[in-house]
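Visitor: I'd like to go over a predicted model; first the sequence, then the structure.
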Amino acid sequence: MSELHQAEDIKQLTERVREQNYFFSLLKQEINKAIIGQEYMVDRLLIGLLGNGHVLLEGVPGLAKTLAIKTLADAVQGEFSRIQFTPDLLPADVIGTQIYNIKENDFSIKRGPIFANFVLADEINRAPSKVQSALLEAMQEKQVTIGDETMPLPKPFLVLATQNPIDQEGTYILPEAQSDRFMLKCRIDYPSLEDERLIMKMVASSHQPVIRPVISLNTIVEAKNLINQIYLDEKIEKYILDMVFATRYPEKYGLADLKNFISFGASPRASINLAIASRAMAFLKNRAFVIPEDVKDVAKDILRHRIGLSFEAEAEEVTADEVVDRILARIQAP
């Protein structure tokens, strides 16, 4: 393809991106009526939604994690369900089960709360691995198998899981296979003083914000299809691959001192999701092409839960975010 034709294609694509992005601007405005001071979290939710991925939120209680996805569901007129993960939860409580019907002398399927557009898996690390694994097929294949029947999940389908980083009693570590299914892992921090002042006033007010639907589920599906068309230059592709491969073979990228801190590097899902999330970030910024800053903006969210830290890293209190920072500083952006 010539540079002229490529430029014309990007110009046409930019017009389509701007048309679609208008609806997502309305969506963000609607969500921000109820969610104050958490723009980072809202953007990552939208990236997960656009990228057909799932989001793992880590933060102390009271940071509006539950309210955020409930507000998102209301603003798109999607079906919302919440699953409170506890040690006594069973897989059937998540995906559903077969129930024997005496009158018909046959089994019927009772669907679980996983059959919704937006599913909140609250405190996912409080349930044992048997229950966590019940989510695997749903998150990866967008379907659920109960007995001998396989049923597709509604579109769009987004799992938002939360975990509390400070209360570790009675919790279970997420298996690597489970955490790798999450497109993004986001660390949520406290709001600023001024934002918290606004939150106090809003809660004390008798006029609570009413969230109205501003975008249809069909529009979201159309935007998802558009994301895959956003231009990703070969140089950006190499930048993404170098970043991921530096987590596996740091010595080849002049980061030999990181080798002792990494027990295993990021999986191929990291490369795939980094490309998708970068495209979604470009879309939210009203662009039809990806720039290095888009990749940098989402790099920690994509990589932090896919890098296995060694005992030496834990002993020296080296975090996955610090490893990603070192890699970002070392890999030259195009």
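Guide: Arrived safely.
Visitor: switch to C-alpha atoms for all contacts and neighbour counts from now on
Guide: Fine.
Visitor: Helix, strand, or coil at residue 107?
Guide: For residue 107, the assignment made with DSSP: H, G, I helix; E, B strand; the rest coil gives strand.
Visitor: ok now do it, which residues does it touch?
Guide: Under the criterion of CA atoms under 8 Å, 6 or more residues apart in numbering, the contact partners of residue 107 comprise 98-101.
Visitor: Now do the contacts for residue 75.
Guide: Counting by CA under 8 Å, 6+ apart, the residues that residue 75 touches are 27, 30-31, 211-215.
Visitor: putting a second one here so we can go through both:
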Amino acid sequence: MTDISDTLASLPSPADPAGPGIELEQTLFEVRRVIVGQDRLVERLLVALVADGHCLLEGVPGVAKTLAAQTLATVVGGTFSRIQFTPDLVPSDIVGTRVYRATQETFDVELGPIMANLVLADEINRAPAKVQSALLEAMAERQVTIGGRSFDVPEPFLVLATQNPIESEGVYQLPEAQRDRFLMKVVVDYPGDADELAILYRMSTDKPRPRRVLDPQRLRALQARAAGIFVHHAVAEYVVRLILATRDPARFGLPGIAPLLAYGASPRATLGLVAAARAQALLRGREYVLPADVRDLAVDVLAHRLVLTFDAVADGVRAEDIVHRLVAAVPPPQVAPDRRPLTPDLAAA
């Protein structure tokens, strides 16, 4: 295994990363004042936001998916819009349309709710294919097309989508290409016993109101700072090995997984895993990515991008379990923290 400690310890000292780390911790604190018992969900939402990637939330009704997105939008500032997806939705309902002005005998463009910094696509899997294709253009190209004209979405731009896994009537499966555009998919589970009681006490009377911590300009600065977080070549190679393991599990000692996977993760997953790891490193006050960051985020970044075979689906195999097995099988690069002390003010490469 490769030892990356010497390289990290020899980097020159940059500006203190504690500043961005403190801001992001304040953002987490404000969101957690409202959202109880979903610490992993809140952290993943902030990681996706700092990594400049979209996030898909899946869970049963009532586990605070929509509330978490609305609270995050309030805390980070900027414009916010919520779109309730339904089977009768048409593309113009989200991107906008052309309106004829009789007095001027001209057509004006009325932009839709997609033109916001943070867009909540509630129950995204209820919308038909035409709507998904219009949303996909905004997610991938950061623009919408109306009447042959293109309009850029505001920056920063984040789509937070929710979907309900337990309903089948009036629900459409998201296309693989669209799932691949989501940086992460976070499965939201029920809260624990103590958290359920805390929710009862906190939300049944005077509900807490979060305060604004960031603004769009500061958020863009944090995104730029995260993009410059140092990634050692050994960590980069580790990410690539994880991606290759989804395509050829037998090469990494897991031949039993090969019949379960029809398609592995794309190169977009490689870029997304590094971007998410950089954002998590910044959130934790570091200017460098550790293998632990990659391992922590692997399931959220990779699972929804895998295409399972028919036999795997019939047997109830979960993509998350496959990623867990792959992460356990692919050895990470070695970090020896006892050889030289690592300080949090390491330079971005």
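Guide: Nice, thanks for sending it over. Since the model is a prediction, treat every value here as computed from it, not as a measurement.
Visitor: what's the TM-score for these two chains?
Guide: TM-score for the superposed pair, counting by TM-score structural alignment, normalised by the length of the first structure: 0.95. Supporting figures: 329 aligned residues with a CA RMSD of 1.5 Å.
Visitor: returning to that earlier point: quick check, nearest of the contacts of residue 107 of the first structure to residue 123 of the first structure?
Guide: Of all the contacts of residue 107 of the first structure, the one with the least separation from residue 123 of the first structure (CA to CA) is residue 98, at 26.3 Å.
Visitor: so how far is residue 19 of the first structure from that closest one?
Guide: 45 Å (CA to CA, to the nearest Å).
Visitor: ditto for residue 154 of the first structure
Guide: Plainly put, residue 154 of the first structure is 25 Å away from residue 19 of the first structure if you go by CA to CA.
Visitor: Which one of the two is surrounded by more residues?
Guide: Looking at residue 154 of the first structure and residue 19 with other CA atoms under 10 Å, you find the greater number of neighbours at residue 154, namely 16 against 13.
Visitor: Now do the SS call for residue 121 of the first structure.
Guide: strand.
Visitor: pretty sure it is touching residue 86, no?
Guide: No. Contact status for residue 121 of the first structure versus residue 86: not in contact, 10.5 Å apart, counting by CA atoms under 8 Å.
Visitor: of the two, who's got more company?
Guide: Neighbours per residue (other CA under 10 Å) separate residue 121 of the first structure from residue 86, with residue 121 holding more: 23 against 17.
Visitor: nearest spatial neighbour of residue 320 of the first structure, skipping sequence neighbours?
Guide: Of all residues not flanking residue 320 of the first structure in the chain, residue 304 sits nearest, at 5.2 Å (CA to CA, 6 or more residues apart in numbering).
Visitor: The one you found and residue 327 touch, don't they?
Guide: No. Contact status for residue 304 of the first structure versus residue 327: not in contact, 12.0 Å apart, counting by CA under 8 Å.
Visitor: Can you tell me what residue 263 of the first structure aligns to in the second structure?
Guide: When the structures are aligned by TM-score structural alignment, the residue of the second structure matched to residue 263 of the first structure is residue 262.
Visitor: one step back: kindly indicate the member of the contacts of residue 107 of the first structure with the most neighbours.
Guide: Result: residue 98 is most packed of these (other CA under 10 Å), 14 neighbours.
Visitor: how about the helices of the stretch 201-334 of the first structure, start to end?
Guide: With DSSP state H, counting those that start in this stretch as the criterion, the stretch 201-334 of the first structure has helices at 217-227, 234-248, 268-284, 292-303, 311-315, 320-330.
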